[in-house]
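> Quick one: sequence plus predicted model below, questions after.
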Amino acid sequence: MLITCENVCFGYDDKRILENVSFTVNEGERIGLIGGNGEGKTTLLKLLTRDLLPDEGRILTKSNLKIGYLEQNGGFDSDKTVFEEMRSVFSRVFSAIGELRSLEHEMAKTPFGSREYAAIAARYERLNKLIAAEDGYNAEVKIRTVLGGMGFEKMHDQVINTMSGGEKTRLKLCRLLLEQPEILFLDEPTNHLDVSTLFWLEEYLQDYRGAVFTVSHDRYFLDKTVKKIFELENNRLTTFRGNYSKYKILKAEKYEYELKEYERQQEEIASLKEYIDKNIVRATTAKSAQSRVKKLENMTMLERPLPPPKPPVFSFTFGERSEELSLSVNGLTLEAGGKRLFTDAAFEVRRGEKFAVVGENGTGKSTLIRELLKKTHPAVKWGRFVKIGYYDQENANLDGEDTVLGALWFKHTALSQTQARNLLARAKLSEEDVDKKVKSLSGGERAKLSLVLLQAENANFLILDEPTNHLDLAARESLEAALRAFEGTLLFVSHDRYFIQNLADHVLEIENGRVTAFKGSYDEFNTRKKAQAARAEEAAAAAKKTAQTPSYRSKADRAEDARKKARLKEVEISISRTEEEIAALNGEIARPEVAADYKLLTEKCARLDELHALCDGLYKEYETLL
């Protein structure tokens, strides 16, 4: 057991957030915490990490539990470079390795049998055990693996204080992965990750030794990384075994079962009461009626199960249809900040098609959308009767000083106040919300308001830039359903792979300065990408082989090539044997009987110096031969 919650209650002011929450987190578990916006997910994480204390109940943790916590925007400041900061995770190990080398020289010079000698030998043994326990000799390999997987492969020398907020959050996650706490709390870890990094993180977490407790709205991520779902709803926590897809099935079954049990009990209660009313006053049946009274009194009354909260409802309609070829792009080249994003982009979008724009962060997805919206570039041609509706991920079309009702009503004056209020209510913006100023809304509420404004446009071509940001799972699924039913044309940017798979029938990829259109679903696109990568690998291997084997070589060239290959093999074998001997010698030197024999120890330390020098020379020769 790592953590146990017992009947935990918590609230802010007079509002109860959590009510009698109880659960246990065990070693190595993979848990996903889900719930609507404002249900208390982040609050629960802060209780578990001791940033908050419960109003009632208690939280028990394993003694000296090592916790790692990634907040939603939880980066850190440092004047170190990326690689220096990650190396500091293993500072104790690197320090131990350096001290070990010094001790080897000291032991060779210290008089055998002296107290100083015995202290050095004991210290040497302890350091060796520490390095072995923490797999210290592979520390730099681990650092490079994690930094590469998280997108920092070319940023090792960048100073952290010069990075963006999203990059700092990703870097904090890198550090946590390297620290390997016993339990890792992740609050929306996928927010700042592109698709390739998401795939890498999912695979890495599958092999992670500790427990992982994740808050996420990314359904693909939950399906890949968790085996238990904790759902917060109506202030209470319910546990479901399985990933997100399994949870959806189990939740529906649970509600149906509890509803049937409640209705069955209500029927039984009605039957008992009817019998009692008819027979309680009759002498011949009074006894049996009394037994039913007792049965009714002893019955544990079931509460009618609360139906799942109704999600927001969106609906996108339009009046006039556009012509068949809605958008044509031919020869579009874009730059941003002095950097060429892509060259000669060419693609067509036809009426009713749904295009997902994908690519790594910084490839130009949002820049492409902004250029299309300008309608000024000669390479961009819009079809006749196209009416564009645009969703901006920053909600820049909202004025913070407007009220919620005003933001909609003033832009769409043809709507009656009743119509405007109905649209807002369907998006789950309540009667209380409509008089709030926009600046006081949460991220999720602002997103819903922007989607309501988009609905009111009645556009036949929707362009959406990260529309699922800030939306909870229920709102995302409702938006998906509305966009699937939309008969117009759709072009959208999203990192939500579930959302892309459920909507897109075309994928527009920006990669390596090129824009490529693919007809088919997102899964089909990924399958094709994997096949292309495999073919490219094979072609690169073949090209390398061809380059290494020229079509014409003289007899002397062939002889020299054969000599190099033979020597390269010899050097590889020598390096392997030398490293094995070094490892074995380190183990022998740490043994008490060796440490007690001054002459033997001096010989082994001298031999260790020779081997390190030999190994350095072999590596230099190896690089030359390559």
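Yes, it's here.

> can we go C-alpha only for contacts and neighbour counts from here?
Will do.

> ok, Glu258 touching Pro305?
Yes: using Cα atoms under 8 Å, Glu258 is in contact with Pro305, at 6.3 Å.

> show me where the stretch 301-450 of the chain has strands.
325-336, 339-350, 354-358, 380-382, 388-391 (DSSP state E, counting those that start in this stretch).

> tell me the most buried of the ones you listed?
Among those, strand 354-358 has the highest mean neighbour count (mean count of other Cα atoms under 10 Å), at a mean of 25.

> Next, the angle from it to strand 339-350.
Orientation note: strand 354-358 sits at an angle of 170 degrees relative to strand 339-350 (axes from the mean of the first three to the mean of the last three Cα atoms, to 10 degrees).

> picking that back up, which one of the strands of the stretch 301-450 of the chain lies closest to Glu99?
Nearest of these to Glu99, taken as Cα to Cα: strand 339-350 at 46.6 Å.

> Report the inter-axis angle for the closest one versus strand 325-336.
180 degrees.

> structure B:
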Amino acid sequence: MDIDPLLEKYQQTLDAFDSLGGNDFESIINKKLNLANLMKHKNLMISELSGGEFKLIQVIKEMLSSPDLLIMDEPDVFLDFENLNSLKNLINSHKGTLLIITHNRFLLNNCFNKILHLENMELQEFDGRYIDYNFSLIQRKIELQELAFADTEEIKRTEVLVDKLRWAATNHSEPAKGKSLKARVKIQERLEARRIKEPFVYIKQPDIRLFADNIIEETIALKVNDYNLAFDDILLENVNFEIKSTDKVALIGPNGTGKTTLLREIFKNNHNSINFNEDIEVAYLSQLQGEMLNDSNTILEEFFEIGFKNSQEIISWISNYGFEEEVINQKIGSLSGGEKNMLQLAKISSCRANMLLLDEPTSHLDTYSQIALEKAIENYNGCILMISHDFYSMVNCMDFVLIIENKTIRKMSMKKFRKMIYAKHFDRDYLEIEQKKKAVETKIALALKDNNFMLAKILSEELESLIKLL
């Protein structure tokens, strides 16, 4: 028997094993599990993990094969903040090339050294951090708005001159005036052409608005007394809290601790431990989008079913949420996750309820829509109970936090919550610098609104110095 081919195959297998780091494979696995804070679950069955932990295991599994390019599509969706931090650690420790689609501001600000921005059917590359990319967009916006303002003034002057030349050429048949008119018209056309908005600076943002008809004075809107939740194991016991009619509250906790089930039971209001004020009307956004949207409906049919009278009324309403007229006959099942969440927001806003239950409303939304939703929440006149793992949305628009710990829920002030998160995941001065940065960005927006370009440029220098500290 000729064993040479067998020996050759054996050697090839050994070489492949070595190239994968076979001798160190268990050590490599342990390092990845440590980075993901999953070492304590090393001997568990996959079926025993939470959804967030399972997602991290999927990421680790793909990284262990050492691909030249690893592509991930929104790996952060529905991860709690601890698991999100673990994902950040895995991304930053990976030696190969990663291409990741994400709208998560925590990952965007802490993981990447190159940005590919797809907007208005164009792609723009930027070498550097996302925070630096955003700053470059602000600088470019100041520059373009100043040019546009100067162009507008010049166009006004040119229009007056064109009208005078046209009148002279028409009424006096002066050839010289006709030539001057043509020259001035060409100048005006060039000025108009320069006003074309750049796709990455002037981005159309949704105009999300959340309406409440029956606005009631500050009183208890929702009271939960001695609530318990168990499946195979006890998840929550002896839960007590109340929410006032003007409160905006975040419900947070690790994946798999019963947040969604609690919110759903509050919405259904069929539990003896859950009591609403009789004047409260509730609307619900589900992270399981099929609960509140019918995938087999078109957008048009979905809104006819909730009381809209005609297609024009629907088109006008959904246009504020980023939907163009041509998509109204599109099946909801064909929409992206972000589009479905925007459609849910459009639906619950049309209900004009004075209490909103929102389960992961920012999931799948792009950063511009997230910011638009934050503004809508701030301006909403009712009360909100929101499940979220989006630290930025919580800090920007919630009044306090209900945090699940040790199978119960306790209230935490936003100030204490911020300190807790920053102590765990950020440098000591990050919070103060981030708050100053946001304040300066607001001042720049106001300066641009007033066409005060000199002030905007001075403020951008201040902003740049703050960004260097982050």
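Yes, it's here. For clarity, every value in this text was computed on a predicted model and none was experimentally measured.

> And the TM-score between these chains?
Superposed pair, TM-score by TM-score structural alignment, normalised by the length of structure 2: 0.71. Supporting alignment: 398 aligned residues with a Cα RMSD of 4.2 Å.

> related to what we said a few turns ago, any chance of the strands of the stretch 301-450 of structure 1 in JSON lines with distance to His217 of structure 1 as columns?
Shown next, in JSON lines, are the strands of the stretch 301-450 of structure 1 (distance: least, Cα to Cα, whole Å):
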{"stretch": "strand 325-336", "distance to His217 of structure 1": "31"}
{"stretch": "strand 339-350", "distance to His217 of structure 1": "30"}
{"stretch": "strand 354-358", "distance to His217 of structure 1": "19"}
{"stretch": "strand 380-382", "distance to His217 of structure 1": "35"}
{"stretch": "strand 388-391", "distance to His217 of structure 1": "20"}
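
> right, and those - which one's nearest Lys428 of structure 1?
strand 388-391 (18.5 Å).

> Identify the residue range in structure 2 corresponding to that closest one.
The alignment of strand 388-391 of structure 1 onto structure 2 (TM-score structural alignment) covers residues 282-285.

> how many neighbours does Val25 of structure 1 have?
Close neighbours of Val25 of structure 1, defined as other Cα atoms under 10 Å, add up to 18.

> Tell me the spacing between it and Val515 of structure 1.
Using Cα to Cα, to the nearest Å, Val25 of structure 1 is found at 46 Å from Val515 of structure 1.

> Equivalent analysis for Tyr220 of structure 1, please.
Tyr220 of structure 1 is 25 Å from Val515 of structure 1, by Cα to Cα.

> Of those two, which one has the most company?
More neighbours surround Val515 than the other of Tyr220 of structure 1 and Val515, with 24 against 19 (other Cα under 10 Å).

> and the more buried one, what is it in contact with?
342-343, 345-346, 508-509 (Cα atoms under 8 Å, 6 or more residues apart in numbering).

> Let me have the residues you listed in TSV, extended by distance to Leu471 of structure 1.
TSV is the format used below for those (distance: Cα to Cα, whole Å):
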residue	distance to Leu471 of structure 1
Phe342	31
Thr343	34
Ala345	32
Ala346	33
Leu508	24
Glu509	25
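
> Helices of the stretch 201-350 of structure 2, residue ranges please.
259-268, 299-304, 311-319, 337-351 (DSSP state H, counting those that start in this stretch).

> Present these as TSV; the columns should include distance to Leu222 of structure 2 and mean neighbour count.
TSV is the format used below for the helices of the stretch 201-350 of structure 2 (distance: least, Cα to Cα, whole Å; neighbours: other Cα atoms under 10 Å):
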stretch	distance to Leu222 of structure 2	mean neighbour count
helix 259-268	9	17
helix 299-304	29	21
helix 311-319	30	16
helix 337-351	19	21
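
> Ok, which of those comes nearest Ala439 of structure 2?
helix 337-351 (27.7 Å).

> Mind reading off the mean deviation between that closest one and structure 1?
Taking mean Cα distance after the TM-score superposition for structure 1, the mean distance separating helix 337-351 of structure 2 from the aligned residues in structure 1 is 1.6 Å.

> so that helix matches what in structure 1?
Going by TM-score structural alignment, helix 337-351 of structure 2 sits over residues 443-457 in structure 1.

> Mind listing residues that contact that stretch?
Residues contacting stretch 443-457 of structure 1 (Cα under 8 Å, 6+ apart): 37, 314-317, 389-391, 395, 397-398, 404, 408, 412, 423-424, 427, 429, 438, 467, 469-472.
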